[in-house]
Structure formats: C-alpha cells, structure tokens
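Asker: Please find the sequence and the predicted model below.
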Amino acid sequence: MKLTSKAAFRKLAALYKRMGDAYADAATRVGLSCADCEDNCCTSYFQHHTYVEWAYLWHGLNALPEARRQDYLARAEDYAAQARQALDAGERPRIMCPLNDGGLCGVYEHRLMICRMHGVPNVLVKPNGQRVQFAGCFRSQALTREVDDVFVLDRTPLYRDLARLEMDYLGSKLRQLPRVDLTLAEMLVAGPPRF
C-alpha cells in the first residue's frame, strides 16, 4: 500500500535523524569536524536517487518565503547550466550548491541523504554482496591516514531503510517511473516530482 506524503515524510525525518546520529558518532570517533574546513563538500557533484527525498526537499522549499525560494531556483538554473558545461568539457563539476547560504544549508532539515552522510569513512554492501568502501572527505582522510584501526560507518542498513521507504512511497508506481539520477539543482529546476 502506498504511503501518503505526510506519512512518508514523517518516516523520512526519523530515518534522517538516525543518519545524523550515526554520522555524529562516526565523526566523533575519527575526530572529524567541518568547522573551518577549506574544502566545502557543498561543491561536490552528487546525484540523488529517490523520489521520496526529492519530494521532501520540495516540501522544505515550499515552506520558505517566496523570494527566498525564487532565489534558490534561480541559483539552481545557474548551477545546472554550469554543470552541463563542465560535463560537456569532460570535467567533474565543482560548483557551490544552490541552497548554500554563506556555508549553511538553506533547507537544512530537508537536506538529502548524501548531504547528511558524506565525510566520514563508510562502507556500503550492495544487494549483490559487493562491498563499496569510501575513505571519507579530504579532512577525514588526513585524520585517519596513519591510524591502524579506523572506525568505518556501515551505512548499509540506513540505505536499505531508505530503499524500503522509497518502495512504500511509490507503491505500484515503482516499476513505472524512470529511475531518479539527478543533482539537487536538477531536482529544483524540474520542480516537485509528479507521479
């Protein structure tokens, strides 16, 4: 049975809280802090893959004052154009997220999963059993470079729960909809997901 948006958003907020707690624990264990970091991960080129997160992002965006929302949408248009140029030139884009205001996220409570989990050393075990390990951001790598027993966050259960929530949110539409593979800016430019 398909979840209502309200129910899905409530479950997603709870999952995001778990992600935040897991991230905070992992960051503490490796001594990672984002304070005064010269390499802002908000310039990383991330693609996102769930309709439920896309809809929740728009839920947060729609709660903002109109002028602020329009500013973010204009920035998203610019971001998307710059990213296309970089990709066409064979380069990986490094552009500031359109929701970043002086180092802070303009929709912090509604930010997407990768924005919450990036940085700490982590591992993901895919459904086929393949294990994918990430060393973390540059600062995290520097902190753990000479550490023998680095704590690695297993994000597999969190991703599994997000995938389950996506299935419950889409219901019977799951197999009919195209796969989401969009940057945050592209999600803004496209508008809220429709299905």
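Answerer: Arrived safely.

Asker: rest of the way, CA atoms for contacts and neighbours
Answerer: Will do.

Asker: which helix of the protein spans the most residues?
Answerer: Determined from DSSP state H, the single longest helix within the chain is helix 5-30.

Asker: Which strands and helices lie in contact with that helix?
Answerer: helix 51-62, helix 113-117, helix 138-144, strand 153-154, helix 156-170 (3 or more Cα pairs under 8 Å, 6 or more residues apart in numbering; DSSP states H and E).

Asker: Adding mean neighbour count and distance to residue 187, write these out as JSON lines.
Answerer: JSON lines is the format used below for these (neighbours: other Cα atoms under 10 Å; distance: least, Cα to Cα, whole Å):
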{"stretch": "helix 51-62", "mean neighbour count": "20", "distance to residue 187": "7"}
{"stretch": "helix 113-117", "mean neighbour count": "17", "distance to residue 187": "14"}
{"stretch": "helix 138-144", "mean neighbour count": "17", "distance to residue 187": "27"}
{"stretch": "strand 153-154", "mean neighbour count": "18", "distance to residue 187": "27"}
{"stretch": "helix 156-170", "mean neighbour count": "17", "distance to residue 187": "16"}
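
Asker: In a markdown table: the ones you listed, plus distance to residue 6.
Answerer: Output for the helices and strands packed on helix 5-30, formatted as a markdown table (distance: least, Cα to Cα, whole Å):
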| stretch | distance to residue 6 |
| --- | --- |
| helix 51-62 | 10 |
| helix 113-117 | 18 |
| helix 138-144 | 36 |
| strand 153-154 | 28 |
| helix 156-170 | 10 |
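
Asker: which one of those lies closest to residue 186?
Answerer: helix 51-62 (10.1 Å; Cα to Cα).

Asker: wait, which of the helices and strands packed on helix 5-30 is closest to residue 38?
Answerer: helix 138-144 (9.1 Å).

Asker: What helices and strands are in contact with the closest one?
Answerer: Judged by 3+ Cα pairs under 8 Å, 6+ apart, helix 138-144 is in contact with helix 5-30.

Asker: Second structure for comparison follows:
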Amino acid sequence: MKIEIENPDPFLEQLKKVYIKMDAAYNNAAAHYGFECRGCPDNCCLTRFFHHTVLEYAYVKKGFFLLKPEIQEDVKKSASDVCRKTSELQKENKEIRLMCPLNFKGLCQIYEYRPMICRLHGIAHELHWSGKITYGPGCGAFTDHTKGMNYYKFDRTPFYIEIADLENELKKRAGIASKIKMTIAEMIETF
C-alpha cells in the first residue's frame, strides 16, 4: 500500500518535537537504571514490529530519501529480502526474527528518523488508558540489568496521545481514511 501525502513537513516537524520529548523521557528512565542499550543477542532490530501511523510512515520515508542513492539501493534490496523471507517463514509457521533492513553493521541508517517503538522499546513503562494502567516489563537485557531495582515511572501515554492527535490531523487533511499496519521492510518496499 503506497501512501502519498502532499507536503507532510509541518506534521513531521511537530512529530520531531514529540520525539525530542520522548527521547528525553526515555533517557531519564535509562539513566535512573544505569541502563545502556549496546546491542545484545535479543536485538530489538530483529523484532517484527508493526507500525500503525501514516505520520511515522512519512517520517521514515523522509529519512530514507535523505540517504545516499547507493545506501537506498542496499536498503531496498534488504527490505525485499526481509519481506520474501517473512512470507516463507509464515508459510512454514516459523518464528520471524529478521534484521531490520535499515540496520547495517549494528547501526540504524535513519536513526534520527526511526519510529516511536524503536525509540521506546526496552525500558519498563506504563500506559494509562480507559481508567486502567498497564505495565510493560522492558526487554530481556533490561530485566536482567534491573533485577531488584525499584520501578521508575516511565509513562508512554502522553506521547501516544500526541502522536494520535497529529495522525488524526494529518489523515484528515490528506483525506486518508484507511488504517495501516506495516513493518519497516513493507514500508520501504513502497518507496
């Protein structure tokens, strides 16, 4: 599903501001625990995350097209390989653990343009929704590192709300009614 948005830049600038606050909150929580993500065998870049906003699709696309043409080609080839292998693994009912096509030698090629889940993954957190609080434990490396430590309140809710509001405004302006559910590899295949 290819998504075309005329002049998304004002929305992407607002998203960038949300990401700055998000990164600061994440860094504060990580500093509280003395936790640094330095890569591990359970690398989150091997996780099949689905992204649900047109806004983040446009942000990833912007980051992609800032890459040198030869890097874009390598990323597109990798994305195509990931999509093909994912399809094969699904048919065989096997676990899907494939490296994100934007990760080359352990580095994200569009790090400043990475989506929300790539920014927030790993740290224990909470969400306040419909009068309930849901807690997430963080990744395995985080859990191992923080055994016996007190929980530091890391509430993702304000960021989700801000992004949802921006998403709704963007979709309304662009005349987009449909929802998306795409991996990074699937997004890149549409660029």
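Answerer: Great, that's in hand. Here the structure is a predicted model, which is why all the values come from computation and not from measurement.

Asker: what TM-score do we get after superposing?
Answerer: Scored against TM-score structural alignment, normalised by the length of structure 2, the superposed chains reach a TM-score of 0.90; 187 aligned residues with a Cα RMSD of 1.9 Å.

Asker: ok so, going back, so the longest helix of structure 1 matches what in structure 2?
Answerer: Under TM-score structural alignment, helix 5-30 of structure 1 corresponds to residues 8-33 of structure 2.

Asker: Just give me how far that stretch sits from the chain centre.
Answerer: Relative to its chain's centre, stretch 8-33 of structure 2 lies at 12 Å (Cα atoms, centre = their mean, to the nearest Å).

Asker: ok, back up a step: compare the helices and strands packed on helix 5-30 of structure 1 and give me the one nearest residue 182 of structure 1.
Answerer: helix 51-62 (9.3 Å).

Asker: The closest one against structure 2, how far on average?
Answerer: Compared with structure 2 after the fit, helix 51-62 of structure 1 shows a mean deviation of 0.7 Å (mean Cα distance after the TM-score superposition for structure 1).

Asker: The very next helix or strand once past that helix aligns to what range in structure 2?
Answerer: For helix 51-62 of structure 1, the following helix or strand on the C-terminal side (DSSP states H and E) is helix 66-88. Using TM-score structural alignment, the residues of structure 2 aligned to helix 66-88 of structure 1 are 69-91.

Asker: Same check on stretch 134-145 of structure 1?
Answerer: So stretch 134-145 of structure 1 sits over residues 136-147 in structure 2, by TM-score structural alignment.

Asker: Give me the buried positions along the match of helix 5-30 of structure 1.
Answerer: By 16 or more other Cα atoms under 10 Å, the buried positions in stretch 8-33 of structure 2 come out as 8, 11-12, 15, 18-19, 22, 25-27, 29-30, 33.

Asker: In JSON lines: those residues, plus distance to residue 101 of structure 2.
Answerer: Formatted as JSON lines, the buried residues of stretch 8-33 of structure 2 follow (distance: Cα to Cα, whole Å):
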{"residue": "8", "distance to residue 101 of structure 2": "24"}
{"residue": "11", "distance to residue 101 of structure 2": "25"}
{"residue": "12", "distance to residue 101 of structure 2": "22"}
{"residue": "15", "distance to residue 101 of structure 2": "23"}
{"residue": "18", "distance to residue 101 of structure 2": "25"}
{"residue": "19", "distance to residue 101 of structure 2": "22"}
{"residue": "22", "distance to residue 101 of structure 2": "24"}
{"residue": "25", "distance to residue 101 of structure 2": "27"}
{"residue": "26", "distance to residue 101 of structure 2": "24"}
{"residue": "27", "distance to residue 101 of structure 2": "25"}
{"residue": "29", "distance to residue 101 of structure 2": "28"}
{"residue": "30", "distance to residue 101 of structure 2": "26"}
{"residue": "33", "distance to residue 101 of structure 2": "30"}
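
Asker: Of these, which is the nearest to residue 139 of structure 2?
Answerer: Relative to residue 139 of structure 2, the closest of the buried residues of stretch 8-33 of structure 2 is residue 30; by Cα to Cα it sits at 12.4 Å.

Asker: Would you mind measuring from the equivalent of residue 110 of structure 1 over in structure 2 to residue 74 of structure 2?
Answerer: Following TM-score structural alignment, the counterpart assigned to residue 110 of structure 1 within structure 2 is residue 113. Separation of residue 113 of structure 2 from residue 74 of structure 2 (Cα to Cα, to the nearest Å): 18 Å.

Asker: These two - which one has more neighbours?
Answerer: Neighbours were counted for residue 113 of structure 2 and for residue 74 using other Cα atoms under 10 Å; residue 113 has more, 21 against 14.

Asker: where's the more buried one relative to residue 32 of structure 2, distance?
Answerer: 25 Å.

Asker: residue contacts, the spatially most central residue of structure 1?
Answerer: In structure 1, the centroid-proximal residue (Cα atoms, centre = their mean) is residue 114; its distance is 2.8 Å. Contact analysis of residue 114 of structure 1 by Cα atoms under 8 Å, 6 or more residues apart in numbering lists 46, 48.

Asker: I'm done for today, thanks for sticking with me.
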